[in-house]
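**Student:** one predicted model, sequence on top.
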Amino acid sequence: MRLLIVVDMQKDFVDGTLGTAEAQAIVPAVCEKIQKFDGAIIVTQDTHQANYLGTQEGSILPVTHCVQNTPGWELDAKVYAAVKSRGDAAIRSVMKPTFGSVELGEYLVDKGHDADIEEIVLVGLCTDICVISNALLIKAFLPEVKVTVDAACCAGVTPESHKNALRAMRMCQVNIENWEG
């Protein structure tokens, strides 16, 4: 079994309060990956509450974003359409209040008991925060499962931090595809 994890492809990270040109540029590649992927899909959503600025993260990054049930919290419209085109049976959604999702790791361990997971592929935003956090978390929960990050379907806060995250993941035995680095 193969799984595709689409990390935080939400409006606030694509073209909202924390959006970047690099994030907008990967949307077509992410949509194509979703549509052509042979396996189940898990979508994560960075999920904050109205008190975000009063949290530790909010004190370090004082930009309100991904507040649950706001337009910025929703998936990018094109990504949402690509996910919906796959049908509900193949999709699971995970809301995560922080960078890495323990719920995701626990779900994958449980899923691994039902079927052999041969590979988990991650795409999305931001390479240097949530993608790397979840890739390494998955390696900790499932050390013998091949974890792959598709660099062409990820973007970081900056192009340089994107590259640094890819290098760090490679050093931690995460397979990096579509990157010369």
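**Tutor:** Done, it's in.
**Student:** going forward, measure contacts and count neighbours with C-alpha atoms only.
**Tutor:** OK.
**Student:** longest helix anywhere in the chain?
**Tutor:** Secondary structure of the chain per DSSP state H: the longest helix is helix 21-36.
**Student:** tell me which residues in that one are buried?
**Tutor:** 22-24, 26-27, 29-31, 33-35 (16 or more other CA atoms under 10 Å).
**Student:** could those residues go into CSV alongside distance to D110?
**Tutor:** Listed next are the buried residues of helix 21-36 as CSV, based on distance: CA to CA, whole Å:
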residue, distance to D110
E22, 34
A23, 32
Q24, 34
I26, 31
V27, 30
A29, 30
V30, 26
C31, 27
K33, 25
I34, 23
Q35, 25
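**Student:** just the helices in the protein please.
**Tutor:** Going by DSSP H, the chain shows helices at 11-14, 21-36, 56-60, 77-85, 102-114, 132-141, 159-171.
**Student:** from these, which stretch is densest packed?
**Tutor:** helix 11-14 (a mean of 25; mean count of other CA atoms under 10 Å).
**Student:** helices and strands around it, which ones?
**Tutor:** Packing partners of helix 11-14 (3 or more CA pairs under 8 Å, 6 or more residues apart in numbering; DSSP states H and E): helix 21-36.
**Student:** let's bring in a second one:
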Amino acid sequence: MANLLVVVDYQNDFVSGALGFGAAQALEGPIAARVEQALAGDWRVIFTRDTHGPDYLNTREGRFLPVPHCLRGSGGWHLYGSLAAYEASSDPRVAFVDKPTFGSAGLAGAAEALCGGEPGRIELCGVVTNICVVSNAILLHSRFLNSEIAVLQNLCAAADPADHENALRLLAGMGYLLP
């Protein structure tokens, strides 16, 4: 049973672009180190990419969060900093899931395909803790009832530290490990 690291939406627009914030910038080195460690330990890694089209502002999410961001193919859509190198990687243990909203309905299927079945352990990190990280953790738990799921609290961030802490309390209340 393979283990899986999911890096949620660590893209330019969430770090230094349209929705960027300082706490996200501080995560680059630690997330990159965790990805390297995971791959050295023969884990699998999925990067999710928030992915929108020109009609974004006309979607339910766009009306809720009316800031155009992560438009497919734009500079803001790509992974941030040193993690961008993985977009050109041919490593079969690395995959990408482009998602049109907070949580990805296709993430669990991609995880199963990449891991050859249900992952033994799933770790999540990235941004934004109280929106996309929470959404994807719940979706993964709904599919993989026997996987150990951990949200790496020190490798996640939200623009408002209170939102980050509230999300972690919510996740703890649902039984997620928070190392």
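**Tutor:** Received the coordinates, thanks. What you see is a predicted model, and the numbers here were worked out from it, not measured in a lab.
**Student:** who are the packing partners of the longest helix of the first structure?
**Tutor:** On a contact count with 3+ CA pairs under 8 Å, 6+ apart, helix 21-36 of the first structure meets helix 11-14, helix 77-85, strand 119-125, strand 146-155.
**Student:** so which of these is nearest V67 of the first structure?
**Tutor:** Closest to V67 of the first structure of these, according to CA to CA: helix 11-14, at 9.4 Å.
**Student:** average gap between that closest one and the second structure?
**Tutor:** Helix 11-14 of the first structure differs from its equivalent in the second structure by a mean of 0.2 Å after superposition (mean CA distance after the TM-score superposition for the first structure).
**Student:** starting at the chain centroid, how far to that helix?
**Tutor:** Mean-position distance between helix 11-14 of the first structure and its chain equals 12 Å (CA atoms, centre = their mean, to the nearest Å).
**Student:** what does stretch 158-176 of the first structure give?
**Tutor:** 14 Å.
**Student:** likewise stretch 152-171 of the second structure?
**Tutor:** Put simply, stretch 152-171 of the second structure sits 13 Å off its chain's centre (CA atoms, centre = their mean).
**Student:** now do the same end-to-end measure for it.
**Tutor:** 11 Å (CA to CA, to the nearest Å).
**Student:** over which residues of the first structure does that stretch lie when aligned?
**Tutor:** Using TM-score structural alignment, stretch 152-171 of the second structure corresponds to residues 150-169 of the first structure.
**Student:** what residues does the matching stretch touch?
**Tutor:** Contacting residues not belonging to stretch 150-169 of the first structure are listed as 20, 22-23, 26-27, 29-30, 121-129, 132, 135-136, 175-179, 181 [CA atoms under 8 Å, 6 or more residues apart in numbering].
**Student:** do that again at 6 Å, thanks
**Tutor:** Residues outside stretch 150-169 of the first structure that contact it (CA atoms under 6 Å, 6 or more residues apart in numbering) are 22-23, 26, 29-30, 123-128, 177-179.
**Student:** distance to F141 of the first structure for those residues - can I get that in JSON lines?
**Tutor:** Below are those laid out as JSON lines (distance: CA to CA, whole Å):
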{"residue": "E22", "distance to F141 of the first structure": "30"}
{"residue": "A23", "distance to F141 of the first structure": "28"}
{"residue": "I26", "distance to F141 of the first structure": "28"}
{"residue": "A29", "distance to F141 of the first structure": "28"}
{"residue": "V30", "distance to F141 of the first structure": "25"}
{"residue": "V123", "distance to F141 of the first structure": "19"}
{"residue": "G124", "distance to F141 of the first structure": "20"}
{"residue": "L125", "distance to F141 of the first structure": "21"}
{"residue": "C126", "distance to F141 of the first structure": "21"}
{"residue": "T127", "distance to F141 of the first structure": "20"}
{"residue": "D128", "distance to F141 of the first structure": "20"}
{"residue": "E177", "distance to F141 of the first structure": "22"}
{"residue": "N178", "distance to F141 of the first structure": "25"}
{"residue": "W179", "distance to F141 of the first structure": "25"}
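**Student:** other residues contacting stretch 77-86 of the second structure?
**Tutor:** 10-12, 70-71.
**Student:** run the last query once more with 7 Å
**Tutor:** Stretch 77-86 of the second structure is contacted from outside by 10-13, 15, 28, 32, 51, 70-71, using CA atoms under 7 Å, 6 or more residues apart in numbering.
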